Structures are given as structure tokens and as C-alpha cells.
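next input, structure requested:
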Amino acid sequence: MTSTQTDDSARDDAALADAFGTGDEAVLRAVYERWSTLVHTLALRSLGDVAAAEDVTQQVFVRAWRSRHTYRPDQAPLGAWLVGITRNCIADAFAERTRHARLASAVADQERTVPPTHDTTDGLAERVLVAGELDRLEEVPRTVMRLAFYEELSHREIAERLGLPLGTVKSHIRRSLARLRTRLEVTE
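Next up is the predicted model:
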């Protein structure tokens, strides 16, 4: 690059910097065309991931556009200001990676420590225990309970099948459940 080209580039950069705060979208487009390669390269080298670098590049220019009113051309060149925003966006991307890794690790740890939800021996043991307790009931309550829980008959159907009043069937079920609950609480 010759000194004349360098001078022209510096004048173009200064003109872009002066116009950036005006809110003209054409200026934003020109700023993006001028510095997006630099921003993307910095992000890619830092993050090592093309998709993450593209996200950071987009975030940089969105942030720059939204905060264009804070840019002061007399305090720093526009490119340097954009590099500062890039550094912040890269730091945010690293922080997000760290949060994501911690969350994934916590989920993996929890999955390792949570006992399996389907232990067939526990279910079998409970069924044997309940069947044994049902056998300890008197004949009529035992029959009512078996019809209710093993054959899944309604109270009315049990009353019709056994020829008992509906209220009697309900009473047998209520008292039998209370007895079973008391016995099962003692065995636990």
C-alpha cells in the first residue's frame, strides 16, 4: 500500500467515523464492509469456532449500532472502538460456554446420582406384601378388596355381584384400606 492509499484509507475511515453517529444505515453497511473481516478474524482466533465467530461478528455490529451515540471520534478511531466491543463479545461468548459446560456437567452428575425409577423388585415386593395383608382380612372384606383392585370393579358392580348394599361395600373398602395402611406403615 502506498502512502497515498494509506492517506485515502485514513480519510475514508475518519469520514465513516464522523458519519457513524448519524444513524444512516448506509454508513453502517460501509462500516460493516470495512471492519467485519477484522472482527470475524479476532473472534475466530479467540473462539476457534466458525459459528461462534459469526455470532460474535453479528453481535459486535448490533451493539455498535445500538450504542453509536456513545462513540466519540475524537477519543478513538472507529476500528479501535469496534475491537473493544469485539473483546467484550468474545468474553461474553466464553462466559456462555462456561455456563453451558457447567449446566451440562450438573445435568450429567444428576443423571448419575438419581436412582433408576423402575426397580421391578420393589414393585414385586410391594405386591407380595399387599397380597399377604389382603389374605389377613376377613373373607367378605378380602373379596370386596380383590374385586375392587384386581378386577377393577366399581363399588356398584361389587355390590351387585356379591348381593351387598352399596354402603356396605364402601364401608368394607374404607375399613380395609385403613387396616392395610396401618399394617403397611408398621412393616416399613
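
can we go C-alpha only for contacts and neighbour counts from here?
Noted.

taking the centroid of this protein, which residue is nearest it?
The C-alpha lying nearest the average C-alpha coordinate of the chain belongs to Leu103 (Cα atoms, centre = their mean; 8.9 Å).

what does stretch 131-148 contact?
Leu153, Ser154, His155, Ile158, Val169, His172, Ile173, Ser176, Leu180, Arg183 (Cα atoms under 8 Å, 6 or more residues apart in numbering).

can you rerun that using 10 Å?
Outside stretch 131-148, the residues that touch it by Cα atoms under 10 Å, 6 or more residues apart in numbering are 125-130, 151-155, 157-159, 161-162, 168-177, 179-181, 183-184.

one step back: how about the contacts made by the residue nearest to the centre of the chain?
Contacts for Leu103 (Cα under 10 Å, 6+ apart) come out as Arg97, Asp109.

which SSE is immediately downstream of the host helix or strand of it?
For Leu103, the host element (DSSP states H and E) is helix 78-113. Using DSSP H and E, the helix or strand that follows helix 78-113 in sequence is helix 120-135.

buried ones in that following helix?
Residues Leu129, Val130, Glu133, Leu134 are the ones in helix 120-135 that count as buried (16 or more other Cα atoms under 10 Å).

ok, now which ones touch Thr4?
Ala10.

now it: how far from Glu185?
93 Å (Cα to Cα, to the nearest Å).

swap in Asp13?
82 Å.

here is the second sequence; please produce its structure so I can put it next to the first one:
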Amino acid sequence: MTTTEATPLPPAGRGAPSAAVREAEIAAGIRAGDARCLALAYQRWGGLVQGLATRGLGDPLEAEDVTQQVFLAAWRGGAHYRPERGPIAAWLVGIARHKIADALASRTRRTALTAAAAGLPQGPDPAAQPETCLDRALLRAELARLPAPHRRVLWLAYFGELTQAEIAARTGLPLGTVKSHARRALHRLRASLEHAERE
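Next up is the predicted model:
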């Protein structure tokens, strides 16, 4: 892939490229790192990807974000596209399914951690509920005991509201490592909270 910079993408589905620009030409351009061909792919199949993301996520704004992520991933991984394995639309749909799954998993993790951090339902005076204060103190203590990389991943996911792919890009960690850190940290927090409940 060349070092050509990707240009900002227009709204999905607008200004579809001429039929004269064949799919094979677009695919070859993406594989070669041609930003013009990426823009053509976005114009031709962006609506398809965004529609899939909207149905999967139920949130048009989040779907727009995922659509941008899909085409950014296509730009970065264009050299790996193999036309003999299927049309470019199918390749983009495959990327979209992974990005949608990541977005849903991130949403679930944020909800779970927010619920855990909130502890028990609060009344008008949290100080009148010692159990709630203890739960929060326990959660803070357990977060502090996590290894720094695990703690940072959780912080970025739940308080920074970043997807795992965004965390990997920000921290420079491989995506698999980010997923592993998040899974281990949540497992440890859950085990600690369950242990405390039994005591």
C-alpha cells in the first residue's frame, strides 16, 4: 500500500460512481492504496454498509461511526482483499459485521461496568446506605489493584467510551491484547465482587 493519505469521505450513498468504473478497477485501486478508489467504493457501497449498521445497532449516529470505521479498515487492509474470494461488497459486509459486533460488545461492557460502579440503587441520602458505600469502595479498591494496562483499557472503554479497535489505535496495543486485558479485568472484578458478597 502506498503512503497516499485517505481523504475525508462524503455521506454514504451519495454521488454513486459511474458504471464505467468497474468493480475490478475499484478493487485494484484499493489494493494499491489509491484514495480515489476508496472514495468510489464508499460512494457505491457506503449506503449498503450504513444500512446494515443501522439495522444491527438501532442507532443511526452510531451506524455512521461504524460505517466510517469499516471504510477506514478497508483502506488500511486493502492489500489483503482477494477478488477471487468474493466481490468487494461481500468483503465490506464482512468487515461491517465485525465492526457492528465490536460496537455491540463495547455497548454491553459499558452498561455492565456502569451498573457495577453504581452499586445498589441509591436513595436520597447515599450515606444512609452503608452497603452502597461499601460496594463502591470495594469496586474502587479492586480497580486500583488491576495491573495498569488492564485498568487503562477499562477506563478507555467505559469512561472514554471507546471501542476496542479505538483503544488499540490509541494505545498501540494489538486488538487481541486489548480484548484480553478487558476480559481478564472484568473477570477479576466480577470474582472479587462475588467473593465480597459471600463474606
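
sorry, back to before: what's the residue nearest to the centre of the first structure aligned with over in the second structure?
Matched across to the second structure, Leu103 of the first structure falls on Leu113, judged by TM-score structural alignment.

also Arg34 of the first structure?
Aligning on TM-score structural alignment places Arg34 of the first structure opposite Arg44 in the second structure.

what number of residues are in the vicinity of that match?
Counted with other Cα atoms under 10 Å, residues neighbouring Arg44 of the second structure total 20.

you'd agree it is up against Ser18?
Yes: checked against Cα atoms under 10 Å, the pair Arg44 of the second structure and Ser18 is within contact range at 9.2 Å.

rewinding a little: neighbour count winner among Asp13 and Glu185 of the first structure?
Applying other Cα under 10 Å to Asp13 of the first structure and Glu185 shows that Asp13 carries more neighbours, namely 18 against 9.

what are the buried residues along the helix or strand containing the more buried one?
Taking DSSP H and E as the definition, Asp13 of the first structure sits inside helix 3-20. For helix 3-20 of the first structure, burial by neighbour count (16+ other Cα under 10 Å) applies to Asp13, Ala14, Leu16, Ala17, Asp18, Ala19, Phe20.

if I line the two up, what does the third one land on in the second structure?
Okay, so that is Leu16 of the first structure. That one, Leu16 of the first structure, aligns with Ile26 by TM-score structural alignment.

and the nearest residue to its match once chain neighbours are set aside, what element?
Using Cα to Cα, 6 or more residues apart in numbering and skipping residues adjacent in sequence, the residue nearest Ile26 of the second structure is Cys37, 5.0 Å away. Using DSSP H and E, Cys37 of the second structure sits within helix 35-57.

that helix vs the first structure, average offset?
Comparison of helix 35-57 of the second structure with the first structure after fitting gives an average deviation of 0.5 Å (mean Cα distance after the TM-score superposition for the first structure).

kindly report the same for stretch 96-113 of the second structure.
When the first structure is overlaid, stretch 96-113 of the second structure sits 0.4 Å from its aligned residues on average, using mean Cα distance after the TM-score superposition for the first structure.

before we move on, the earlier item: now, of the contacts of stretch 131-148 of the first structure, which are buried?
For the contacts of stretch 131-148 of the first structure, a burial check counting by 16+ other Cα under 10 Å picks out Leu129, Val130, Leu153, His155, Ile158, Ala159, Val169, Lys170, His172, Ile173, Ser176, Leu180.

and the gap between the fourth one and Asp12 of the first structure?
Relative to Asp12 of the first structure, His155 of the first structure is positioned 90 Å away (criterion: Cα to Cα).

and what of the first one?
Spatial separation of Leu129 of the first structure from Asp12 of the first structure under the definition Cα to Cα is 87 Å.

do the fifth one as well
In this structure, Ile158 of the first structure lies at 93 Å from Asp12 of the first structure, with Cα to Cα as the measure.

mind checking which of the buried ones among the contacts of stretch 131-148 of the first structure are in helices?
Leu129, Val130, His155, Ile158, Ala159, Val169, Lys170, His172, Ile173, Ser176, Leu180 (DSSP state H).

which strand or helix spans Val62 of the first structure?
Secondary structure from DSSP H and E places Val62 of the first structure in helix 50-66.

report the distance from the helix or strand encompassing Thr132 of the second structure to the chain centre.
Secondary structure from DSSP H and E places Thr132 of the second structure in helix 130-145. From the chain centre to the centre of helix 130-145 of the second structure is a distance of 28 Å (Cα atoms, centre = their mean, to the nearest Å).
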